Each structure stands twice: as structure tokens, then as C-alpha cells.
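J.: Sequence first, predicted model second:
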Amino acid sequence: MGERKSALVTVFSSGVADVRERVRDALFARVAGPDGPRNRARIHGAPGPRWFPDGSAIRQVHGDTAMFVGGLRALLLQSLHPLAMAAVAAHSGYRGDPWGRLQRTSTFLAVTTFGTAEDAEHAVATVRAVHGRVSGTAADGRPYRAGDPHLLKWVHIAEVDSFLRAHQRYGAHPLDDAGCDRYVAETAVVAEKLGVREPPRTRDELEHAIAEYRPELRGTREAREAARFLLVTPPIPWAARAPYAVLAAAGVAMMPMWTRWPLRLPYLPVAEGTAVRLAAGGLVKAVRWAMSAPVPG
């Protein structure tokens, strides 16, 4: 009887491990793309100095699956700047190649956070070269340049605020106050290299910077179309739509009140504070469990 029970436990454990690995591989393929395994090996395995050491706040935040929620919130928040949104709508290809854009962004974050200093510098130079080629005219007639330090700063602070808030709510190990300030200061290192001038270095400075941009922000037609694309009609398989809906709801629930009407986002305070938060917390934990499965040597 004992041997039979032991055999059943072994079979069950093997089945769970197989499911965990399949989920890990599917998620990694979506986020990192076909070059993901090769990039991962170089990012984490190549010898050389890094910008940020083990244990740094930026590594803790960017290495946690709460980034899935933070990334969605960041995209929604960034869209509220008309010039930044005009550049994204005209040049990013987010509709035609949304997964490619996600993969490029996730690879950049991984390289600058965990990769060698040499590879991080190369990644920054590549992005700056792309930004240098992007310019145009918004629907209101104003010109824009992707390399404009003022627009770069908005994109940066929207990302940092979103990643940090998502980590504090859904991360495995939320930061203390000093850790939050360290995170903002460490992200400023990358921001300056990208061309941002005077990026915030504390959480208070971050909140002040966002407040300074508020007079420039509004919900344009392009911004509302982007929000609808992200939240209602994303190009994802049917099997992934329910989990994605939970992540999307969690991202919306973390948006400031002043962003809701411009983007036509719903506001359901009771549901957001209970059902959405519980569901998203459980999903982020499940994704963390799957993504932490050992990777074959």
C-alpha cells in the first residue's frame, strides 16, 4: 500500500512539474520572444561588471512577476501625454506587432537591470538611435521627437511609478521606504543614459514630477484607442484571456482617479478593492511559481 501511495505521489509531482514547466516556457516565449533563451543566457551568464549589484532594489522590482501588472498600468498612464501617444501611434507598431514591442521592452529592461555594463550601454545606444529617427506632427499640429528629453522624462516617470506601485501591492517582497527611494534612484541611472534630464531620485520627487506633467495630459482619441486595444481587444489566445483580464483589471484599479474619465476607464471601487485585488494577487503568485521553475542547464 505504501509503495502504491509513493508511486502516485511521484506521478502527481511529475505531472505538476511538467505543467509548471510548460506554463513557464509559454510565458517566457511570449515575453522574451524567439531569442529569449539566448538572450537570457548572455544577460545572466556573461562575465563582467554590472550597473546594479545583487540585492539592489531595481533587481528586486524588475525580477518580480508584479511587473506584468505594472507594465499594463505604465502603458495606460503614458498614453495620456498627447505627444508621447502620437509618437507611439505613428511609429511603434503596437497594433501590428504588440508582442514584438513587448519583447523588445522586456529585453531592454532585463539587459540594463541584470546584464553586463557593456551590453547595457549597447542597449541604451540602440534605443537612442531609434529615438533619433522618430519624429512627426501630432493631431493638434504640434511637432514631436521621440528623443525629446521632456517626453522621455514622462515615459520614464510613468514606468517607474507603475512598476513601483505594482511591486508594493503584488510583489513577493515589497520594499521599505528607503528601498523605494533606492529603486527610484537606480532607475534614474538608466534614464539619464537614455537622455532624460534631472530624473527623480526619491519617491517624493517622483510624485512631484508626475504632478508637474498633469497640465499637459489629456485623453486623446489615440489614447482611448490604445486603452481599448490593451484592455478589450488584445491579440491573445482564448485560453489566456481570463488571466489577462485579471491583470488588465488590476492595472486599471491602480490608475489614479484623474486618469479614469480621459481614458474612459471604469471605476468600481468595491470590486477593485476586493475581488480584483484578490484575483490579481493569486494570479501573480501563480505566475511567479511557474516562472521560478528551474531552467535546464
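T.: Happy to help now that I have it.
J.: rest of the way, CA atoms for contacts and neighbours
T.: Fine.
J.: Quickly note the distance from Gly267 to Met255.
T.: Let me fix one detail, which is that residue 267 is Tyr and not Gly. For Tyr267, the distance to Met255 (C-alpha to C-alpha, to the nearest Å) stands at 10 Å.
J.: The two: which has the busier surroundings?
T.: Per other C-alpha atoms under 10 Å, whichever of Tyr267 and Met255 has more neighbours is Met255, with 18 against 14.
J.: tell me which strands and helices the longest helix anywhere in the chain is in contact with?
T.: When the chain is parsed with DSSP state H, its longest helix is helix 2-32. Helices and strands touching helix 2-32, by 3 or more C-alpha pairs under 8 Å, 6 or more residues apart in numbering; DSSP states H and E, are helix 98-114, helix 277-291.
J.: Below is structure B, check it against A:
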Amino acid sequence: MSRTDPHAADPGLFGPDSVTWQMHGDPMMWIAGVRALYLQALHPRAVRGVTQNSDFRNDAWGRLLRTANFVGTISYGTTEAAERAGARVRRIHTRLAATDPGTGETYGVDEPELLLWVHCAEVGSYLDVARRSGFPLTDAQADRYLDEQRESARLVGLDPGAVPADSRQLAAYFKEVRHELAAGPEAHDVDDFLRRPPVGALLVPARELLWGRVAALAYSALPPYAHELYGRSAPAPERVTRRLTAAGRLLRSIPARARWQLPPGHILKAMARLGPEARPSQYKLRRQAAILDRPGRARESNGGDSTRWRKPG
């Protein structure tokens, strides 16, 4: 890349020293993303925004790849690319609405409480799957990750001050929103699709062998109340954690550069832009842990204010 390229040294929104940079390169994020879809579908108002505005059954893989591309862009792309991706999402959302079939109410999909649910279900899933699968995150680093991810929330149109900034606030949010969740018809449509997405006849065996296991593991990692809402018994958490740990070992045994060749290749592009030292690495997290876990540092990551989050209205 030319030395005169204006983006040559741009670390993007998070940069190579962030928890986001290290964690989003982990292969277990694919399983975490499927868990997030299962969880997001349990908010009736939020899931209608998807089912009523997209043909997700016929373009499911395209939708998943577009979501992965967005996360990759804002995680590893230049600041300009991340801001542009966020503006595109906000622009699309302002044009979309959903209708409550019970009341006839029409509402925008960009209502702050809906955007907040989608955000929290996503980052909460990323953290839960990463940590249970053996990714080395201390409590302080988990809090730092949630604080960093308020930038992602800003990109989709949320006020960062209205977004949980640490694990305590995230847990409080999930407790508060629990009464709004239900497994309506749309959630069961998403559930059915994720268990058996449409594929060509030749790919059916691969779907059953590979995708079926991914979806089953992602679903099993849901919190107990989600299993209850979907109407299936929750597996023992310890057994799920063992399965997540085994999957993490298997996927992380694949050479990183081979994994990063998969589209859209944002990590390799970031390394080309910033140099090989920008490579995501668990070692960096272990090195940071000694600093972040010093007394008082966890509170410094979010300004020392554990009550700053407020529900948007």
C-alpha cells in the first residue's frame, strides 16, 4: 500500500489494542452470532422489523454475510469506512416500519428501545460464547469490551450514554427487559429457519452434518429463560460450556490466516494497512490483563460510574 494513502495508519474505531480487535477475530464469533439471532427473535417488536421488511428465508445467507461484513467493517476497517457503514444502516432503518398484527400499530424499526435490544443481545451473545468457550477475558476486559461497543451502538443510531457500559449494567438491562420477551410466530419462524435453512438438494447432507451442529450449539448456549420461551428444555449449563470449550479448541486449531481468508477478509486488510503487529492475538489480552485488573482500573474503563446507563425513551 502506498505511503501516501490517507488511510495507511488509520486504526479505525477501536484499534489493535482494543478488546474488540482481539475478540472479534475469534472463530467462535460465528456461533455467537447465531445465538444472537435466536435471542433477538424473542423481542416481538424487534423481530417483526426483520420478518416484515426482508425476505430472510430466500436471502438468509446473504443477510448473514451482510451482517458479518458490517461487524467486520466497524471492527477492523478505517474510521471512514465504519462511519459510512453506520450511516448506511441508519439510512435504511429510517425508511422501514413494522406493524403489530394484534393492535394495528405501525412503528419504526429504528425506535431506540428496539435498537438497544438488538445491540445488547448481540454483544451479550459475543461475550457469553467467547468466555464459555475458553477465550481469555478477565472481568475487567469484559467490561472494557462492552464500553468499547457503545461506539457500535452509536453507529446504528443509539445514544452511547443510553447503552450498558459494563457487565453489571448489561445484566440489569436484561432483567428489566425480560417481561417484554415472548416467542411469537415470528420467533418460531426464525427458529425453524435457523434449524433447517433452505439449501439445494446437494447441500442437504452438509446442512445436517455441519450447520445443524452449529445451530444446535448456538441455541443450547441461550440463557434458561430463552429455552423456556421457545418451549424446549434447557440443557445443563455445565454440559453446554464443555461443548463450547471443545468447539473453541477445534476452531482455534485451524491456522488463523486460513480462517481470515474467508470473505470479507477484514482482518487481513487491517494487517496490510497497519502492519503485521496488528494481528489479533489472545496473547495481547493476557498482557493487558495485568494492567486492567489492577485495583481501580475496571472502574476507570467506564469513568467509574456503574449507574450511568439509562433506558432510552
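T.: Thanks, I have the structure now. The structure presented is a predicted model; accordingly, all values stated were derived computationally and were not measured.
J.: TM-score for these two?
T.: Overlay of the two chains. TM-score (TM-score structural alignment, normalised by the length of the first structure): 0.77; 252 aligned residues with a C-alpha RMSD of 2.6 Å.
J.: could I get the helices and strands packed on helix 2-32 of the first structure as a markdown table with mean neighbour count and distance to Ala191 of the first structure?
T.: Below are these laid out as a markdown table (neighbours: other C-alpha atoms under 10 Å; distance: least, C-alpha to C-alpha, whole Å):
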| stretch | mean neighbour count | distance to Ala191 of the first structure |
| --- | --- | --- |
| helix 98-114 | 19 | 11 |
| helix 277-291 | 18 | 27 |
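J.: Let me have those helices in TSV, adding distance to Ala26 of the first structure as columns.
T.: Output for those, formatted as TSV (distance: least, C-alpha to C-alpha, whole Å):
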stretch	distance to Ala26 of the first structure
helix 98-114	13
helix 277-291	10
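J.: so the aligned residue in the second structure for Arg228 of the first structure is in which element?
T.: Counting by TM-score structural alignment, Arg228 of the first structure corresponds to Asp192 in the second structure. For Asp192 of the second structure, the enclosing helix or strand under DSSP states H and E is helix 185-195.
J.: can you give me the angle that helix makes with helix 60-76?
T.: Comparing the axes of helix 185-195 of the second structure and helix 60-76 via axes from the mean of the first three to the mean of the last three C-alpha atoms, to 10 degrees yields an angle of 90 degrees.
J.: Counterpart of Asp148 of the first structure over in the second structure?
T.: In the second structure, the residue matched to Asp148 of the first structure (TM-score structural alignment) is Glu111.
J.: Buried residues in whatever helix or strand comes next after the helix holding Asp192 of the second structure, which are they?
T.: Sequence-wise, the next helix or strand downstream of helix 185-195 of the second structure (DSSP H and E) is helix 204-206. For helix 204-206 of the second structure, the neighbour count (16 or more other C-alpha atoms under 10 Å) marks no residue as buried.
J.: Measure how buried Arg286 of the second structure is and give me the count.
T.: So Arg286 of the second structure, with other C-alpha under 10 Å, has 15 neighbours.
J.: got a list of what it touches?
T.: Taking C-alpha atoms under 8 Å, 6 or more residues apart in numbering, we find Arg286 of the second structure in contact with Pro136, Leu137.
J.: Now do the same for it: helix, strand or coil?
T.: Taking DSSP: H, G, I helix; E, B strand; the rest coil as the rule, one finds Arg286 of the second structure in the helix state.
J.: The first structure: which residue goes with that one?
T.: The criterion is TM-score structural alignment: under it, Arg286 of the second structure has no aligned partner in the first structure.
J.: What distance do you get for Arg286 of the second structure to Arg299 of the second structure?
T.: Applying C-alpha to C-alpha to Arg286 of the second structure and Arg299 of the second structure gives a distance of 19 Å.
J.: now Asp10 of the second structure
T.: Asp10 of the second structure sits 28 Å away from Arg299 of the second structure, going by C-alpha to C-alpha.
J.: again with Met29 of the second structure
T.: 27 Å.
J.: okay, those two: which has more neighbours?
T.: A direct count of neighbours by other C-alpha under 10 Å for Met29 of the second structure and Arg299 places Met29 higher, at 19 against 16.
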